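Peer 1: Predicted coordinates and the sequence they were generated for:
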Amino acid sequence: MSLLDDSPTAVTNVAEYTVSEISGALKRTVEERFEHVRVRGEISGYRGPHSSGHAYFCLKDDRARLEAVVWRTAFSKLAFKPQEGLEIVATGKLTTYPGSSKYQIVIEQMEPAGAGALMALLDERRRKLEAEGLFAAERKQVLPFLPRVIGVVTSPTGAVIRDIHHRIADRFPLHLLVWPVRVQGDTCGEEVAAAIAGFDAIEAGGTVPRPDLIIVARGGGSLEDLWGFNDEAVVRAASACSIPLISAVGHETDWTLLDHVADRRAPTPTGAAEMAVPVKADLAAALAALHARNAGAVSRRLEAERRTVAATARALPSADMLLALPRRRLDEAGGTIGRALQVAIARKKGDFAAVAGQLSPVRLEAFVSQRRADLRHAESHARHALTTGLQARRQRFERLAATLQPHMVRARSQEGRHRLDALAAGLDRTFTQSLERHRQALATATRMAASLDPTQVLQRGYAIIRGADDVPITRAGDLTPGLRFEVEFADRERRQAVSLGEAADSETAVPAQKPVRATRRPVRAVSNDQGSLF
């Protein structure tokens, strides 16, 4: 029998499966054989979560490659987010993806592969945040000297909050606000970041007092226990907080990223309480010492000023010594003033008597007589001088008249006549020129008047309508029905007329009147004789 059977149907006992049946059988076998597994490998091909919220990448080592997926619900619960090249230990279920005939692990939990990997991740995250300037010293705020309200972010059931409360109560009792959070686990970072932002969002003056200082505290632990305080969300929330913040996470040797971004780092939660508030008793003692020093300084200053005033008072002269010299001068002046007054009165009386003797009537009459004689002498002297001067002027005139001979008079008359003739000729020429100019101006005015004469316009077929008192009518609206007016033509004839209005129908027509006899008014002729201007 030939191996190549040309018959349409070959006989076989092998079971026949569809592709879906094979894929489903493989899927069940893998999921039943491997339920929860822990796989160690390096993350490869990670590009962040998909738009749906799921994350897809691969786990690989030096010889194999395994597809991995983290669903959206599990991705939000991861202690840290996947990063390219990070070696992790993933816990999840193996399954297959029938659409591409691949097997994959559905990751439910994920942790770095040992402390070395955690430190590498922590160092990489620290360098990234430091490059953004979140750890810069100029961003850090000054802690308040004496806060009134302190907000504490920690677990409400641990020993940390009790240590902080007791330490603050011993040093300086004040108001504490506690925001309870988990200080370890997957949700630690998210809750701490929300607590810091919540304290910062409290409005001043509300029902809940706004803290003046925030303390984020936790006890000591391993790197994995403190990992929540290395979360990037916690660091960014602390950087954006406007309230000064103290980081008190772990012990002296424990460091987290929150310590770098906080305004102050405390080695322990108890140390944070000591940084937050001063000792009330020390403040009271310091105030008392300052008060005592101030009182002593004031007393010493007053005593020194009192001694200075006393010394100055001893150096000053007494009032009697200051007034002795003025009093003596006053007494001397009082003794001499009476005698000086009597001497002055006597001298004034003598001066008055001398003046009164000069003012007797006899001396006045003699003085008036002397002035009258002087006046008469001056009058006679002036009259003699006037007569003498007039006679001298008359003699001088007679000498000048004698020197004027008849031929000299005739020569001067001839010269005057020539000058008079020349002036007469010039006057005639000026008169003729002025007359010509006036004639030309008159002719110009006559032509202008002729051009403005309304009769010249009437010659072209126009007429002038005049109303009462010969007032010209220039608008049709002024012709009211029944108005009498005159029409003047080019030949100076005037005819009377009556206005009929716009609609001269049978109802509104003006009754017929007797024809008015045209009266020709004499027109004043314009004379061309303008008369003489001179």
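Peer 2: Sure, I can see it.

Peer 1: only C-alpha atoms for contact and neighbour calcs from this point on.
Peer 2: Noted.

Peer 1: in the stretch 351-500 of the chain, which spans are helices?
Peer 2: Here the stretch 351-500 of the chain has its helices, by DSSP state H, counting those that start in this stretch, at 361-403, 406-451, 454-458.

Peer 1: try the stretch 101-250 of the chain
Peer 2: Secondary structure of the stretch 101-250 of the chain (DSSP H, counting those that start in this stretch): helices located at 115-131, 159-171, 188-201, 232-240.

Peer 1: Of all those helices, which one is nearest Met275?
Peer 2: With CA to CA as the criterion, Met275 lies closest to helix 159-171 of these, at 9.9 Å.

Peer 1: And what about Asn13, helix, strand or coil?
Peer 2: Look at Asn13: counting by DSSP: H, G, I helix; E, B strand; the rest coil, its state is coil.

Peer 1: what's the burial count for it?
Peer 2: Neighbourhood size, Asn13 [other CA atoms under 10 Å]: 5.

Peer 1: gap between it and Ile22?
Peer 2: 18 Å (CA to CA, to the nearest Å).

Peer 1: Dump the helices of the stretch 351-500 of the chain into a markdown table; add distance to Gly151 and mean neighbour count as well.
Peer 2: Below are the helices of the stretch 351-500 of the chain laid out as a markdown table (distance: least, CA to CA, whole Å; neighbours: other CA atoms under 10 Å):
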| stretch | distance to Gly151 | mean neighbour count |
| --- | --- | --- |
| helix 361-403 | 122 | 11 |
| helix 406-451 | 111 | 12 |
| helix 454-458 | 111 | 15 |
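
Peer 1: The structure to be compared is supplied as follows:
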Amino acid sequence: MALPFDDDNYADERKTPLVAKAMPGDNAEPLSVSAISALLKRTVEDRFGFVRVRGELSGVKRAASGHLYCCLKDDKAVIDGVMWKGGAQRLAFRPEDGVEVVATGKLTTYPGRSKYQIVIESMEIAGEGALLALLEKLRARLAAEGLFASERKRLLPFLPRTIGVVTSPTGAVIRDILHRLADRFPSRVLVWPVLVQGEGAAGQIAAAVRGFSAMPPGGAVPRPDLVIVARGGGSIEDLWAFNEEIVVRAVAECTIPVISAVGHETDTTLCDYAADQRAPTPTAAAEMAVPVRVELAANLAELALRKRRCALRPVTLGRERLEARARHLPRPEALLAAKAQKLDETGERLRRALRDRALGARARLDARGAQLSLPLLRHRLERAEERLARAGLTPALLQRRFEAACKHFAPVARVLPQLDPDKPLARGFARVTDADGHTLTRKAQAEREVSLVLKFRDGDLAVVPGAAPRRAPRSKGPSARQGDLF
């Protein structure tokens, strides 16, 4: 669609020169972009050569070169900031988004993008509230990683032989720890000297903890069984090195149980959360590390006494029970009195019975003796001869009957010697009988007997089942030994 042609506008445009020309009396020479940028840079740097800016960090980024880039903002404006590598390495805290800081430096411009920015020389957290906010943010992040979980806490050794202490070698803390250890239980102490506040303190503390953890067991320097990270009291700024992430991670990753004794009882650092045990003071850390030797000796003595009592108590109780039961036992004289009385009565009855029996036998003998006259005996003999004669028993008849019986029993007589149970004894066998002479053929029968008799070819031998056989003395000639039959 074509636009309408305006003659007036066309005339005005024709008045503007097409090519730039110097006008008479004009002293404003045109400047190049670089020149105007340089003028702006000098003006800004001269006017704002030293400024302190308070704002909230945003877009914090650390380049591979070590330089730190960020933005400082409030609710109405934003200014870019850069901190060169040397200044970034000297920071006492780790810059993060959302932290309110006070940055000190100078304003300058960046001609390449027509922007102004602040070159930060130092950076501090804006007040204790902002510092606590940063601390809480770091604590939440590390807790989310599980560094403060209770499952990671380890039990302290009951009696460590070597204790490693990470602290300042010149402060009162190490003297308090050594004095307390000497009072309770003298132990070997290895001190790793470090700075406990200021620039570089966090790196030294982390290096010391990792150094103790990396010591090999059985080396020239004994590896600690326990590590104490200690420092005296102070403000939150003084204790900030123990809140640094590098220290917290070193304590959490240490392979040796760690006691954190930083500050006084009311002071709390992130190192306390990562350690296996927190002590309110360095002196309390020494008390946690070792027991009291005197108390241990007393406990050992008490346990030894209880052990002796426990060992002697069954003997004492057994003796008391035996004495109590012995008092209820009757005396041997009382046990034998009734039997002795019965024996006396039986003996008296036996004597009377023997006397009466002898008297009766004598009376019967006297009565029979009257019947044993010589004529009577002769008469009875004659009558017996007559009866024998009438029976017709001639010797020839008895002889034939005897020979017939011998022929009948001759086969039995030949077999009878083979059935004799004592005949195998001549070949080295033995026959086992009970006390009454009955032959035993089974082990179960022998086990029920109190005593056994072994019949050999040349005599009998009484044995007791289960008794160990007596060894016969060794002889120089060959001999046959027979062990226990059961």
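Peer 2: Alright, I've got the coordinates. Bear in mind the structure is a predicted one, so any value in this text is a computation, not a measurement.

Peer 1: what's the TM-score for these two chains?
Peer 2: Counting by TM-score structural alignment, normalised by the length of structure 2, the TM-score of this superposition works out to 0.61. Behind it: 336 aligned residues with a CA RMSD of 3.4 Å.

Peer 1: Go through the helices of the stretch 101-250 of structure 1 and name the closest to Arg265 of structure 1.
Peer 2: Nearest to Arg265 of structure 1, of these and by CA to CA, is helix 232-240 at 12.6 Å.

Peer 1: Mean per-residue distance, that closest one versus structure 2.
Peer 2: Compared with structure 2 after the fit, helix 232-240 of structure 1 shows a mean deviation of 1.9 Å (mean CA distance after the TM-score superposition for structure 1).

Peer 1: Identify the residues contacting that helix?
Peer 2: The contact list for helix 232-240 of structure 1, computed with CA atoms under 8 Å, 6 or more residues apart in numbering, reads 125, 134, 189-190, 192-194, 196-197, 229, 245, 257-258, 261-262.

Peer 1: doesn't Tyr56 make contact with Leu66 of structure 1?
Peer 2: No. Judged on CA atoms under 8 Å, Leu66 of structure 1 makes no contact with Tyr56 at a distance of 11.2 Å.

Peer 1: Now list whatever residues contact both of those two.
Peer 2: Between them, Leu66 of structure 1 and Tyr56 share no contacting residue, judged by CA under 8 Å, 6+ apart.

Peer 1: between the helices of the stretch 351-500 of structure 1, which one is nearest to Ile337 of structure 1?
Peer 2: Among these, if distance is taken as CA to CA, the winner is helix 361-403, at 39.0 Å.

Peer 1: looking at this, Val101 of structure 2 is in a strand?
Peer 2: Yes. According to three-state DSSP, Val101 of structure 2 belongs to a strand.

Peer 1: Looking at structure 1, name the residue matched to Glu302 of structure 2.
Peer 2: Counting by TM-score structural alignment, Glu302 of structure 2 corresponds to Ala289 in structure 1.

Peer 1: What of Val189 of structure 2?
Peer 2: When structure 1 is aligned by TM-score structural alignment, the residue opposite Val189 of structure 2 is Leu176.

Peer 1: circling back: now list the buried members of the contacts of helix 232-240 of structure 1.
Peer 2: 125, 134, 189-190, 192-194, 196-197, 229, 245, 257-258, 261-262 (16 or more other CA atoms under 10 Å).

Peer 1: Lys280 of structure 1: which of those is nearest?
Peer 2: When these are compared against Lys280 of structure 1 (criterion: CA to CA), the nearest one is Leu245, at 21.8 Å.

Peer 1: thought the closest one was touching Ala217?
Peer 2: No. Using CA under 8 Å, Leu245 of structure 1 is not in contact with Ala217, being 10.7 Å away.

Peer 1: quick one: which helix or strand includes the alignment partner in structure 2 of Ala68 of structure 1?
Peer 2: Aligned counterpart of Ala68 of structure 1 in structure 2: Gly81 (TM-score structural alignment). Under the criterion of DSSP states H and E, Gly81 of structure 2 resides in strand 78-83.

Peer 1: mind listing what's buried in that strand?
Peer 2: By neighbour count on 16+ other CA under 10 Å, the buried set for strand 78-83 of structure 2 is Ile79, Asp80, Gly81, Val82, Met83.

Peer 1: which other helices and strands contact the helix or strand just after it?
Peer 2: Next helix or strand after strand 78-83 of structure 2 toward the C-terminus (DSSP H and E): helix 85-89. Here helix 85-89 of structure 2 touches strand 115-125, going by 3 or more CA pairs under 8 Å, 6 or more residues apart in numbering; DSSP states H and E.

Peer 1: Read off where the helix or strand hosting Glu385 of structure 2 ends up in structure 1.
Peer 2: In this structure, Glu385 of structure 2 sits in helix 374-391 according to DSSP H and E. Helix 374-391 of structure 2 corresponds to no residues in structure 1, going by TM-score structural alignment.

Peer 1: again with stretch 141-151 of structure 2
Peer 2: Mapped onto structure 1 using TM-score structural alignment, stretch 141-151 of structure 2 covers residues 128-138.

Peer 1: Give me the residues contacting that stretch.
Peer 2: For stretch 128-138 of structure 1, the surrounding residues in contact (CA under 8 Å, 6+ apart) are Arg236, Ser239, His260, Val261.

Peer 1: Quick check: of the residues you listed, which has the highest neighbour count?
Peer 2: Val261 (28 neighbours).

Peer 1: residues contacting it?
Peer 2: Leu134, Phe135, Ala136, Lys140, Val235, Ala238, Ser239.

Peer 1: try it again with 7 Å
Peer 2: Leu134, Phe135, Val235, Ala238, Ser239 (CA atoms under 7 Å, 6 or more residues apart in numbering).

Peer 1: And for Thr283 of structure 2?
Peer 2: Asp176, Ile177, Arg180.

Peer 1: ok, longest helix in structure 2?
Peer 2: Looking across structure 2 with DSSP state H, the single longest helix is helix 332-369.

Peer 1: count of neighbours near the aligned partner of Ala130 of structure 2 in structure 1?
Peer 2: Aligned by TM-score structural alignment, Ala130 of structure 2 pairs with Ala117 of structure 1. By other CA under 10 Å, 15 other residues sit near Ala117 of structure 1.
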